[in-house]
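> what shape does this take:
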Amino acid sequence: MADIILNVEVRERTGTGGARATRREGKVPGVLYGGAKDPVAIAVKSNEFRKALYTGKLLGHLVTLKYGEETQPVIAKAVDMHPVTDEPWHFDLYRVDEHQQIRIAVPVHFRNADASPGLKRGGTLNVVLHEVELSCPAD
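Prediction:
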């Protein structure tokens, strides 16, 4: 299913004060949306979340969310970073069914631009879109 497993805990306090208290405990606050269920305030250990984020597989991939013995597939929709320290500050996850159609923005990466004959002759690479929105099955 997914390579990344996030062990989460449910937060009791919500709002700014609850998020600050969560960060003081060394965790990253987040919210789990979607499905037929209500939104749930969650938290993940900061080092575990950073490891998942910096592998490059958190955004745009199906992730397994684990709470106790319960697991469910989710997809990360947004990760907010602190403007000064560049640490993960908040995240949003959405519940998905493995075969559900989803719309997701995928970043575009340009490879071997320096080897392009047109660029070698003095041309320029004009990047119009940095991401492409796709509609595809979640798995």
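> can we go C-alpha only for contacts and neighbour counts from here?
Fine.
> buried residues in the strand or helix carrying Val28?
Element membership for Val28 (DSSP states H and E) is strand 27-33. The neighbour-count criterion (16 or more other CA atoms under 10 Å) identifies Lys27, Val28, Pro29, Gly30, Val31, Leu32, Tyr33 as the buried residues of strand 27-33.
> structure for this one too, so we can compare:
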Amino acid sequence: MNFVAFERAKQGTGASRRLRISGRTPGIVYGGSAEPQLIEVDHNALWHALKKEAFHSSVLDMELNGKTSKVLLRDVQYHPFKQLVLHIDFQRVDEKTKLHMKVPLHFSGAEESPAVKVDKCMVNPVVNELDVTCMPSDLPEFIAVDLSKLEKGTSLHLKDIKLPKGVSAVIRGNKQNPVLVSVVAPVVVVETPADAAPAADAKGKGKGKK
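Presented below is the predicted three-dimensional model:
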């Protein structure tokens, strides 16, 4: 994906406010050997781009002053209640340096799995994205996860999926093989027979006043 950025000459709260009123969003590009670069981006174009999953998880082509460079979206600040992007941060990409990114997981095949089709279980994703490291050229837009083999009484763990070539998962703490998807068995409701009324009530109805 690509987007166009412009140099931002002024900084500060007042300058940023005026920039937003004019339909631009202030931002910054940092990282690499160059100094941080103040930029501004067309707000409407940015707003629509942010709705696309790939804009958050892919290496982006940023056009600035007629030159194109590779960047990653690193942070977005939204207005608390208005449909307004207050500020955006990008990081320069070095083609020879590994990236650390969160990549979305795309689940499919759950409805065809024995757990759902035969045993009527519920399949619940525990996480929707995965921390990974890889070279920029190997960064996937998403990771496809096939759930068609899930069975009742099982869960899908990290080691059960095949990561794209060149991509490694980032493991934190003691969770060497975290659960990605859990399988929940259906709740069995035991109905009480209609004629199982308390004996005392039945006896009480037969008594009359003397």
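> returning to that earlier point: which residues of structure 2 does the strand holding Val28 of structure 1 align to?
With TM-score structural alignment applied, strand 27-33 of structure 1 matches the range 24-30 in structure 2.
> what's the mean deviation for the longest strand that structure 1 contains versus structure 2?
When secondary structure is assigned using DSSP state E, the longest strand within structure 1 turns out to be strand 70-81. In this overlay with structure 2, the average offset of strand 70-81 of structure 1 from its partner residues is 1.6 Å by mean CA distance after the TM-score superposition for structure 1.
> what span of structure 2 lines up against that strand?
Counting by TM-score structural alignment, strand 70-81 of structure 1 falls onto residues 67-78 of structure 2.
> residue furthest from the geometric center of structure 1?
The C-alpha centroid of structure 1 is most remote from Arg121, which lies 39.2 Å away (CA atoms, centre = their mean).
> okay, helices next: where are they in structure 2?
Remark: helices assigned in structure 2 by DSSP state H are 13-21, 43-50, 53-57, 114-117, 199-205.
> tabulate those (JSON lines), appending distance to Lys98 of structure 2.
What follows is the helices of structure 2, written out as JSON lines (distance: least, CA to CA, whole Å):
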{"stretch": "helix 13-21", "distance to Lys98 of structure 2": "33"}
{"stretch": "helix 43-50", "distance to Lys98 of structure 2": "24"}
{"stretch": "helix 53-57", "distance to Lys98 of structure 2": "14"}
{"stretch": "helix 114-117", "distance to Lys98 of structure 2": "38"}
{"stretch": "helix 199-205", "distance to Lys98 of structure 2": "75"}
